[in-house]
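Provided below are the primary sequence and the corresponding predicted coordinates.
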Amino acid sequence: MSGNSIGGVRRAQLITTYGVGALIAVESNSYMIAGIDRWPDAMDGNENVVHEPRLQQQLRVSGFRLPPSSQYDGRGDVPVIRFPVFHSCPESGTLKEHWKWGNHRGTAKCKVHDRELVPSRFVVCCTNGHIDDFPYFRWVHAGSPPGSASEHEMTIESAGRSAALRDIVIACSCGKRVSMEGALSRGALKGIARCTGRRPWLGSDQNQECNEVPRGMQRGASGVWFSEVRSAISIPPWSEAIHKLIEKHWKALGKTRHLRDTIEDMDLARGKSFGIDEIMKAVEQRRRIEAGLEDYANADLKAEEYEALIRTTPETARDQDFVCVPAENLEMDPALAVAQTMRVKRLREVRVLEAFTRIEPPSPADDRKRLASLYREDERPDWLPAIEVIGEGVFLRLDQERLAEWESRPEVTERVAPLDRGYRQRFWDRGTEPDRVITPRLVLIHTLAHAIINEWSLDSGYPAAALRERLYTSNSMAGLLIYTATSDSAGSLGGIVAQVESGDLDGSIRRAIERVSWCSADPLCIETQTSGVDNLNRAACHACVLLPETSCEEYNTLLDRALLTGLHENNSVGFFSWRAAIPSTGD
């Protein structure tokens, strides 16, 4: 943190949980993470640079950087600002801006009662990413306050009977008193306050014009900040040792006019399995990418990953980032329709914080203007914050012919039609066109991935939140990758690859399918017509297939376990409709 350090978070949290614009509680204080244009120069060291050329071109940056680490003895701390501005004294209940208490640095205290001040419990946000203090003054006076706020004094009182909002009362020195009941409901501030367009993480001079009606929220609510994270898996050639070598020395190699001489002077080929000519070829390829001569800006990154996952990439060097080999001596039950199983013994995923939203999580239907910026527009850096995850995984490809036959069944397309309609409606409501069609294949593979993650979390030693899915679905793709999603040592324990090496892969998949054939919320769950956000789920709830949000790339939508196991009245809806005739092999 800026100045004197006031607390600490893990690097990964600055991408997923406490990124730019997010609120973080440190002891009794509340702060907001400042924009990356204000992050310290200590991050400029080469050890903080992360490269993933395909993702760099799509996001139009020259590279990524790891969030600062405390190894810089405070020089590299992330700057923060105090937010919310309003604080109250727990003794007197007086409510006012923190600078009016005479505190500018350190812990804010009431000098009269010698008590630490309490940050405002409430803030207001809008769907354009703006945030401000709750308009207490206007709330008390129903949007028509007499005179200016400086002429009045406010207090916040708690009746103490319960934690309900109706027992929190805002009082003004003019005699007005109003409880907070209803203050956090949608539309509660209509006619009372309008969005101020504040972007305090960027500075006091970065307000925008905004006509939205703000919504009151508790400052610790999840809806105050949602990260927009983009990710890519490093695949050949970028995962190979030669590209890792030139990445390490890119400052010297990137723009030199005497490339061969520089490579020879640095003795980069010594002890390597490749020579100077190969290094030069790799550097030129990297230069073409950064110059935009090879079009990754519009490339389908997942299609490229899929092609890498279905091919064998053996281990040829210890520092290789991608090792993907076929499962050996593995006999899969044909009823499971698994056409290919690959052991991804090593993988590297780069996750980049691109922007964030408030109130509602990011959606493909969003206008890009809704995404809040991480930096001032006039000081746009050529990098974005990112983390890299090193782990392992298992890739499964389903039988395309079996899928095509199943997808052609009228009852299957009818089952998925409400999800496709709901998905399209989400776009239309926001004035945009749908980016894809929700197919039975997508919902099936997605639900299967959730079922397997839940099963493997019991068998592999990983919690479900440490596993992650990556879906590959299109007319030409039908696969899923389950891999470790943690940036610490838990990412390389070997528990996922062991699911294949144990020889019981088909047993674990069968148990996963059996487990979701029944839900403790049945028959309500299995008979649900639509559920979840924007009605984008059918038979799916927290008792059966929903996962921690960090594990799911679709925000726990587009799920239906009936497509796996079928319905009692129509078993042919399920891709694994044989399940009803086969006894369970697990608990």
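It's in.

when you work out contacts or count neighbours from here on, use the C-alpha atoms and nothing else.
Noted.

what's near enough to touch the closest residue to R166 other than its chain neighbours?
Leaving out its chain neighbours, the residue that sits closest to R166 by Cα to Cα, 6 or more residues apart in numbering is E181, at 4.4 Å. By Cα atoms under 8 Å, 6 or more residues apart in numbering, the contact set of E181 is A164, L165, R166, D167, I168.

okay if I get those as JSON lines plus secondary structure, neighbour count and distance to V213?
Putting the contacts of E181 into JSON lines (DSSP: H, G, I helix; E, B strand; the rest coil; neighbours: other Cα atoms under 10 Å; distance: Cα to Cα, whole Å) gives the following:
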{"residue": "A164", "secondary structure": "coil", "neighbour count": "12", "distance to V213": "24"}
{"residue": "L165", "secondary structure": "helix", "neighbour count": "14", "distance to V213": "21"}
{"residue": "R166", "secondary structure": "helix", "neighbour count": "16", "distance to V213": "22"}
{"residue": "D167", "secondary structure": "helix", "neighbour count": "16", "distance to V213": "25"}
{"residue": "I168", "secondary structure": "strand", "neighbour count": "19", "distance to V213": "23"}
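
another structure for you, compare them:
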Amino acid sequence: MSRPIRKTQAIAPFGPGAMVDFTGPASLIHAGLDAWPFDEANPEHREFRIDDEKRLARRLGVDFFVQPPDFRRPDRNGGQQRNLNLMLPFLRFPLWHVCPRCGRMHKGRYHDRDAPFCKGPISTGAEAGKMHPPRKTFQVRFVAACTKGHIQDFPWVEWVFEGKPGGWEPDGVERWLRMTSSGTASLAGVMVLAEERGESGRSSVVARRSLAGAFTTEADPAGGTGVSTALSQMGANCTGVNPVLAIGSELRPAPGNCGEPLFALLKSAANLYFPSVVSSIYIPDINDNSLPQDLLDLLDDRDIRNRLREGAMDSDNGLVSVRSVTNALAKYHPESTVQPAVLAEAANRHLLHGILLEDRKTRTFLDQRIKTAQDGQLPLGAVEAAVRSMNWSIDPALLLDALRAQLSGHGKNGAQESDDSMIEEASYRQQEYRVFSRDLQVGYPKTDLDIRGADLAQYDTLVRDAFSRIGLLHKLRETRAFEGFSRLYSTGLTRNEQRALFMEEQKNWLPAIVVRGEGIFLQFSETRLQKWVDLHGADLEGRLSLMRQNMDALAVRRHQEPRAISPRFVLLHTFAHLLINQLVQNCGYGSASLRERIYSAEGDSPMAGILIYTAAGDSEGTMGGLVRMGQQDRLEEVIRLAIDKARWCSTDPVCIESKGQGPDNCNLAACHTCALLPETSCEEQNRLLDRGVVVGTIDNPAMGFFADWS
């Protein structure tokens, strides 16, 4: 079935496991990675691989990522093309369909390209018992899911017979189901009937039941922590059906070992699918002050790196040869003036350790040697053994520092990179924060990350007092990787449980997309922040207690762990929203095209920064307008206007005096008029916002961080 979907949508919101309503109409579910048109052994598919985001790959426990392939038709002019007609896999779901003429229900199959056709018989009216002209059926609106991520068709037979069908099964000839509607908006108006063909040829109703009460959920009557649903009360529990892997068909029956309560849902329900997408800003892994900039950029070029790595793996001694460098430059960068011998020497110093670590056996061996070492450092002897196993001629000492940096948990940027710390988002963002806090002008490639610090002395008092650094990201690259999904609740499944839902055979890759753009990084003054907290800490804690109560209640409803909410985070988050709203007006970007990235932490490694950025799927990124707004003659005006507009909302005093508003009442002084953004731009789904911590309140105007600036 051919249906269009954008590459970025294939990660979120329509990643594996998501149900998508296409024109037709047709409701399809995105199938698992086992059916994706990607073959690691096919050299033509290498163009879809993302090999250079090692930081994110280590965090998610994979070797690389794969971009959804774009659909390509054959060239009419006969030009050479590759990877033609590749399509992402989608399966038909739900399987039950209903006839718009007579209401009779028909069950399709996962791989059916078209919906079933119905001819009747008609059940009511003057034409009762007669067949009607063939009509195309459409899929029902109702499905059922469990907290383990399984999803299946609504158990129609069990529901009609109240859990006691007595062996009654629809065969489509002598027995069938029929759905009728009275036209009312309630579920009581939807009636499901079980019918049989009688001896006279006319149908007779065996059982009937409306859908009233099908969505009822109650606390566990046994007093446990679980719930009891209307379906589970009649014995209809989950059997492990998973259309994402085509489990639940005649060829692949459900295992029947899940046993979790089934929840009745509309197929368009917001809690039917929660994708887990992990975002990462690319940080170069090459740092060598002795190399010129053009050479550094070549080492970071994706095409050059891949060709040189392939040349090293195919060579007799495992080294990048001058010949392979010459061929790579001639194909991808014929304009380059870099000498092939110089690039070959640099590649052997900076790229070969990555080839070693791509081999799982070698990486496991090196990890074990680190654990057994007394000083916790990778010994030179282990590197020598690894080099011998690859039959390389390179001096192992040249790879020692790079391998230690990758395996000991300390990357080139000085940030912790151990597997344990990667689990925590704050620890992961520490790496980006430390890089953004300094210029990447000497010793780093600038192909995908170009940071230039602005001179704070050139800005006015407002900027100099509030911020300790302004970083202008002329180039940035973001990788958004799909990690898994859950249903009903956004949390509760482990990584292995999530991945078992969309890949039957464990793979060493995950889907991801790469976008490029630009941004402005604002680092708040730690001294100014601490002074603000010391002066107004009690007032801030009292005000934010209302927000914490609502967030804790939300966590309980969603089966999530409670989270700490600090005045620092609310300040950074709200200011980012105010700044984005003002940038939209000043530089002409659409509000949904700008995104925020919050860096907030207290303790020994404090963070207090925001990144406002825009990114697009184009290989060249964006046009530079956002960086221009961060320069000395523009940023002060943008910040001042954002603060001035935050002082008074058109819905005040209702907004500023609110005790809880917005999504789940998790905001204080923040509404659509003053501080909310499109949800795709906000990391917190428009929660944890309060203008009061930025500009103060009516009762306590001095409490705001920017209250002293006019």
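Here it is on my side, so go on. What you see is a predicted model, and the numbers here were worked out from it, not measured in a lab.

could you export the contacts of E181 of the first structure as CSV, including distance to V140 of the first structure?
Output for those, formatted as CSV (distance: Cα to Cα, whole Å):
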residue, distance to V140 of the first structure
A164, 18
L165, 14
R166, 14
D167, 15
I168, 12
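
helix, strand, or coil at the counterpart of R597 of the second structure in the first structure?
Mapped onto the first structure by TM-score structural alignment, R597 of the second structure lines up with R470. Counting by DSSP: H, G, I helix; E, B strand; the rest coil, the backbone at R470 of the first structure sits in strand.

helix or strand for the residue nearest to R470 of the first structure when sequence neighbours are not counted, which one?
Nearest non-adjacent residue to R470 of the first structure, counting by Cα to Cα, 6+ apart: L481, 5.1 Å away. Applying DSSP states H and E as the criterion places L481 of the first structure in strand 478-484.

in the second structure, which residues correspond to that strand?
Taking TM-score structural alignment as the measure, the second structure aligns residues 608-614 with strand 478-484 of the first structure.

and the match of R597 of the second structure, how many neighbours does it have?
R470 of the first structure: 20 surrounding residues under other Cα atoms under 10 Å.

so what's it up against?
Counted by Cα under 8 Å, 6+ apart, R470 of the first structure has contacts L480, L481, I482, E553.

give me the buried subset of the residues you listed.
Taking 16 or more other Cα atoms under 10 Å as the criterion, what is buried in the contacts of R470 of the first structure is L480, L481, I482.

take the residues you listed and write them to CSV, including distance to R260 of the first structure.
Shown next, in CSV, are those (distance: Cα to Cα, whole Å):
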residue, distance to R260 of the first structure
L480, 42
L481, 40
I482, 42
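
which single one of the residues you listed is nearest to F134 of the first structure?
Nearest to F134 of the first structure out of those is I482 (Cα to Cα; 42.6 Å).

which residues does the closest one contact?
G393, V394, F395, A449, I453, L467, R468, E469, R470.

now the second structure: which of these match?
Counting by both residues aligned by TM-score structural alignment, their matches' Cα atoms under 8 Å, the second structure reproduces these contacts from the contacts of I482 of the first structure: G393, V394, F395, A449, I453, L467, R468, E469, R470.

surely the third one is in a helix?
The one in question is F395 of the first structure. No: read with three-state DSSP, F395 of the first structure is strand and lies in no helix.

aligned partner of it in the second structure?
Taking TM-score structural alignment, the alignment pairs F395 of the first structure with F521 from the second structure.

I582 of the first structure: neighbour count?
So I582 of the first structure, with other Cα under 10 Å, has 10 neighbours.

er, T447 of the second structure actually
T447 of the second structure has 18 nearby residues by other Cα under 10 Å.

that one maps to what in the first structure?
Correspondence of T447 of the second structure to the first structure, assessed by TM-score structural alignment: Q320.
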